[in-house]
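Participant: got a predicted model here, sequence first, then my questions.
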Amino acid sequence: MQRRLVVMCMGLVSLGGLAGCSKSKQQEGSTPAATATAPAAAKATAVTIAQEAQTSWIRNFNPLLASSSSRWPTRAGIYEPMLIFNVLKADYVPWLAEKYTWGEGNKTLTFSLRPGVKWSDGQAFTAKDVAFTFELLKKHKALDLSSVWAFLEGVQAKDDATVEFTFSRVFVPGLLYIAQQPIVPEHKWKDVADPVSYKNENPVATGPFTEIKVFQNQVWEIGRNPNYWQQGKPYVQSLRFPAYPGNDQANLALLNGEVDYAGNFVPDIERLYVSKDKENNHYWFPLVGNTVILYANTTKKPFDDVRVRKAISMAIDREQIVKVAMYNYTRPSDATGLSDTHNSWRNPKAVESGDWVKFDAAKAGALLDEAGYKRGDDGIRVGPDKKPLRYDVNVVTGWSDWVRAAQIIAQNLKQVGIDATLKTYDFSPWFERIQKGEFDLSMGWSSEEPNPYYVYRDFLGTETVQPVGTVAARNWHRFGHKDADALLKAFEATSDPAEQKKISDQLQVLFVENAPVIPLFPGPSWGEYSTRRFTGFPNQDNPYAKLTPNAPPENLLVLTEIKPKQ
């Protein structure tokens, strides 16, 4: 999620208006305009980062929770995985492990760990820590965010430098889930009574940043790991995080030169940001983020009806959303729901058959009529139970690009007789609702993992379906299809690229037929940086990794390369 801060209301107003732009109480009232000239560069000691929108900080560094439930960069900066998949290079980068090997017909996976790695308290990192971490996931299902124990049979430390995973079935895609799992130290976690609720306020970890120097409601700072395994790294002394409750404050800080590194949506960024300091202010928004989705809760009527889901989709004017809410940084999604990360996998036949992503209010109305939802005297449709189609569209307060998109969606749905109302929540309650399936319609995101298997496992697989009220790291809409299960299992069993492509094509067709979620647009991979005080950031000319801080564990590749400006 690992999602980013967002847009400035004043920027939207200046470029065409944002009626009803959502603000928290801290944002109400006037906001000073951004200064045209940035202040003089301060001594380069702490990189100031804007990645999370929070009114105040909660001290939680539990890396076994979903990214958005603990402070960034807990899962990829404080703690670390064995390997990192670099999306731009389409390859694994060795990290806590130096290599991996498959055995026994792809039913065992063995990692050879990097020698000389220590925890930040000086104790040795060993294969026992890896095995212990995965046993924790087995014991506490709420921590098994990728459902690894649905395909694992066991894990064993063969010696201090070797850990072996035994699979209950052939599951080649499981490499990603295992390789990128943050590892915790057994000697610190073995006596934790409840690792699900554990806040881990003073982390002991292997990452480049582990020492909590300051933790206050409005700012916190984390310093270098004194025992980090990459000699000489990190190059910077610390990371600093002011609390920005919403878009105005976060973006003013960015525009005023107070933020060095961010993952924000900024409207008209060339004018509002780059032009303020053309030498130092930079951004990079490749379309390799996840797809932005409108989730419909399929456990509730009428969203359990594919005709209703397709009608809602056809009622949405994606071109308007892209132009007005997204400043043309992206484009409307096709019906596969895939982002540009998966361009080479895209099935043209599935794309062509997915007419339900095309804006057509008349067809949307006809489908709703067919499904039995007729307009009442007030224009609002009612079902066979005589209940009106009246729903909230949930979105995060302060994520103003999404807020504006949700406003457009609500307006579009009203035109076809669905009384949709924008409902904003602070991030934490919004995230809890969508994870527990306690919503009607909600903005959200998809997987941005290496190939379509992962996307469709989340969208279509029964294995990831959790009961309403139970936290689900994936499949927030609670939809599963047995035909998808068979295709997913076939994909899991083969490492043949041609066979994988064939299966992916079939998954795309199944997705288009069932419309389990409503894709809106491929999400740009948001990233901004200033070189006034620090350098070493990736960009279009040096794409060693994604710039965005919103895609753990890849941001580790950036955090270990940033340097003070000489």
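Facilitator: Received it, and whenever you're ready, just let me know what you need.
Participant: could you use CA atoms for every contact and neighbour count after this?
Facilitator: OK.
Participant: can you pull the contacts of residue 126?
Facilitator: Going by CA atoms under 8 Å, 6 or more residues apart in numbering, residue 126 touches 113, 160-161.
Participant: can you turn the buried part of those residues into a PyMOL selection?
Facilitator: In PyMOL syntax, the buried subset of these is picked out as below (16 or more other CA atoms under 10 Å):
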select buried, resi 113+161
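Participant: just the contacts of residue 126 now: which is nearest residue 466?
Facilitator: Distance to residue 466 across the contacts of residue 126 (CA to CA) is lowest for residue 113, with 34.0 Å.
Participant: thought that closest one was touching residue 101?
Facilitator: No - applying CA atoms under 8 Å, one finds residue 113 not in contact with residue 101, separated by 11.9 Å.
Participant: please compare the first structure with the one that follows:
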Amino acid sequence: MLREILVNAGVSIALLGGLLANAEAPASPSTTIHKANSIAMHGEPKYPKDFQHFDYTTTGAPKGGTLVLGVQGTFDSLNSFIAKGVSADGLELIYDSLTEASADEPFTRYGLIAEQMIWPEDRSWIEFVLRDEAKFHDGSPITADDVEFTFDTLIAKGSPTFKTMFEDVASVEAKGPHRIRFTMKNTENQELILILGSMSILSKQYWHDRDFSKTTLEAPLGSGPYTVAEVESGKTIHYRRNPDYWGKDLPVNRGRYNFDLIEYDYYRDATVLLEALKAGEYDFRYERISKQWATGYDSDALRSGKLVMKNIKHEIPQGIQAFILNTRNPLFKDIRVRKALNYAFDFEWTNANLFYNAYTRADSYYSNSEFAAHGMPSEAELALLNPLKDQLPGSVFVEPFELPTSKGDGRNRQALRKAKQLFSEAGWTIKNNVLTNSKGKTFTFEFLMFDPSMERVINPFIRALKRLGVQASIRKVEISQYINRLRNHNFDVVVSRIPQSLSPGLEQIQYFHSSTSDQKSGNNLAGIANPAIDALIENVVQAKSREELVVSTKALDRALLHNWYVIPQWYIDSHRVAYWNKFGQPDITPKYDATFSETLNTWWYDPKKSAQPAKQ
């Protein structure tokens, strides 16, 4: 599910409208038609029709105060839907979607703009019945025309991701001012009706005389809990809570969005960013770097208890963080070369010497989840893999996938010998201390990066590669250039994370499918174009039950792993957060909040806490 990933995203139905919904359904009399305010990918939703709030919220949470967040980088646009510019953080706060996800279920959507959803058992279409009271910030109603306009605009002018995501939609039709139907080309993509509900809805009237394809610093019109209050390009953006927000009392929103003002302040330098937290310049930090977590937070504020550090366990699939090899580069076409590079990376030494043994090695594209393929394939997996036997590495069928390991003492000779052997088998030999092929081409490539924190990981890797005759170097660029180079596939190797959800599906096409291998601004960074992978992705997308989904995803995981497209790095199964002790928090933390953003939206400012806010 592309959550986190890239999308943030009735009139109450009259008696006659309810009858028409059945009359217009393109299904046989025996087909079950569902009508509900929620829909789950598999099984039934956790919360009943008349639920009052999510379990991880506090309905009596007070409103008020300011939350200041620090961000590394810059921005030059408030249009987060297009593949141009660098959009500001937090823009999802100004938009509402048709439905809202819960953070304590694998993949369930509850009505937000949509009061009700109507769909047949086979999910060949879905109708969203919009609420009478749903309004944009200017007071204009949200209508079916706005939803249709949003869909058409995202397909025609939005990021290419939207076109891929929604390619199985056959038609969109407004059935009235507050009812809209999406009809599918087929019934294979079972999650599509849920994903459609996650679209952030745009105002047709607002955009009719504006160019959606261009970047802008004009505050867009939304309908969500916040509005843009202040913008200074590349430096700061402020969002103000809308006291007249139409959806503030809905069950999906109770206990959420409690801060009057949310500020994002931008910093160019990672070191300055951390020091600014300790100085009280901003309030909350999600830590991703283990060395900083172990050594970087020592301060008077921490010792006094004004600054809090906390590890919060979660049950979220971690996907895979890795060195992504751009297989569009002829250097990385040969699977033996990709495998050799894996043998040159010493994770155990890196973890012990750089990360205080804080991490677990990522040995799956679906780490920390039931979808990870460990051991030998099951009979159910083999039923999917065997028809593709001629297109998959033979190792898929005869051995478990295993990454090379070391003792962590820096003496990784055995692995380097194996790497040298693999390079030799691929036609690369050392001449004058440089790895060279029969055509005289040397094995030379760059690690592209913008965050200097990864240099301490990459430099030892470069030294190991040099022992093999590989000439590797670091190319550090500013973030906007980095983004543009990724969009245009102008890189050799990057460090990136491929996130995964609790219900893998359509986003697998974006990550791994041949159709996205040459897509500009896409997420298939490795440039994977493999018909066997394509077929296995189809099984994932078409899974009709949780059991089928697990089997299909494990089979896909095996195929990806045994092709050695990436050099896996590591993951951690907890959130590492640091914050100034001035917030109230619910008793329950949602276990499936991948980015911690949903959790933070349930916190509130508590003036009785010991740490007074710097910008209150």
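Facilitator: Done, it's in. Please read these numbers as outputs of a predicted model, since none were measured by experiment.
Participant: check the gap between residue 162 of the first structure and residue 323 of the first structure for me.
Facilitator: Look at residue 162 of the first structure and residue 323 of the first structure: by CA to CA, to the nearest Å, they are 52 Å apart.
Participant: with the first structure overlaid, how far apart is the lengthiest helix in the second structure on average?
Facilitator: Secondary structure of the second structure per DSSP state H: the longest helix is helix 546-562. Aligned to the first structure and superposed, helix 546-562 of the second structure gives a mean residue distance of 2.0 Å (mean CA distance after the TM-score superposition for the first structure).
Participant: tell me the residues of the first structure aligned with that helix.
Facilitator: Aligning helix 546-562 of the second structure against the first structure (TM-score structural alignment) gives residues 497-513.
Participant: which residues does that stretch contact?
Facilitator: 335-336, 345-347, 349-350, 353-354, 452-453, 456, 460, 484, 487-488, 490-491, 494.
Participant: mind checking which of these are in helices?
Facilitator: Among the contacts of stretch 497-513 of the first structure, DSSP H puts 349-350, 353, 452-453, 456, 460, 484, 487-488, 490-491 in helices.
Participant: can you tell me the SS state at residue 10 of the first structure?
Facilitator: Classification of residue 10 of the first structure using DSSP: H, G, I helix; E, B strand; the rest coil returns helix.
Participant: what do you get for residue 474 of the second structure?
Facilitator: Classified using three-state DSSP, residue 474 of the second structure is strand.
Participant: what is the neighbour count of it?
Facilitator: 17 (other CA atoms under 10 Å).
Participant: would you mind finding the match for it in the first structure?
Facilitator: Under TM-score structural alignment, residue 474 of the second structure pairs with residue 422 in the first structure.
Participant: hang on, that match packs against residue 394?
Facilitator: Yes - using CA under 8 Å, residue 422 of the first structure is in contact with residue 394, at 6.4 Å.
Participant: so what corresponds to residue 155 of the first structure in the second structure?
Facilitator: Under the alignment by TM-score structural alignment, residue 155 of the first structure pairs with residue 172 in the second structure.
Participant: part of a strand, is that match?
Facilitator: Yes - assigned with three-state DSSP, residue 172 of the second structure falls within a strand.
Participant: give the contact list for the residue lying closest to it once chain neighbours are set aside.
Facilitator: In this structure, residue 172 of the second structure finds its nearest non-sequential neighbour in residue 182, 4.7 Å apart by CA to CA, 6 or more residues apart in numbering. Shown in contact with residue 182 of the second structure (CA under 8 Å, 6+ apart): 125-127, 169-173.
Participant: which of those are buried, as a ChimeraX select command?
Facilitator: Buried members of the contacts of residue 182 of the second structure can be picked out in ChimeraX with the line below, counting by 16+ other CA under 10 Å:
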select :125,126,127,169,172
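Participant: mean shift of the helix or strand just after the longest helix of the second structure relative to the first structure?
Facilitator: Counting by DSSP states H and E, the next helix or strand C-terminal to helix 546-562 of the second structure is strand 566-568. Comparing strand 566-568 of the second structure with its match in the first structure after superposition yields a mean distance of 2.5 Å (mean CA distance after the TM-score superposition for the first structure).
Participant: run a quick neighbour tally on the aligned residue in the first structure for residue 342 of the second structure.
Facilitator: Using TM-score structural alignment, the equivalent of residue 342 of the second structure in the first structure is residue 313. Counted with other CA under 10 Å, residues neighbouring residue 313 of the first structure total 29.
Participant: pretty sure residue 441 is one of the things residue 313 of the first structure touches, is it not?
Facilitator: No - contact between residue 313 of the first structure and residue 441 fails when scored by CA under 8 Å: they sit 11.9 Å apart.
Participant: for residue 283 of the first structure, see how far away residue 137 of the first structure is.
Facilitator: From residue 137 of the first structure to residue 283 of the first structure the distance is 37 Å (CA to CA).
Participant: please apply the same query to residue 376 of the first structure.
Facilitator: Taken as CA to CA, the span from residue 376 of the first structure to residue 283 of the first structure is 49 Å.
Participant: what does residue 398 of the first structure give?
Facilitator: Residue 398 of the first structure is 21 Å from residue 283 of the first structure, by CA to CA.
Participant: and those two? Which one has more around it.
Facilitator: residue 398 (30 against 24).
Participant: what is the three-state secondary structure of residue 303 of the second structure?
Facilitator: helix.
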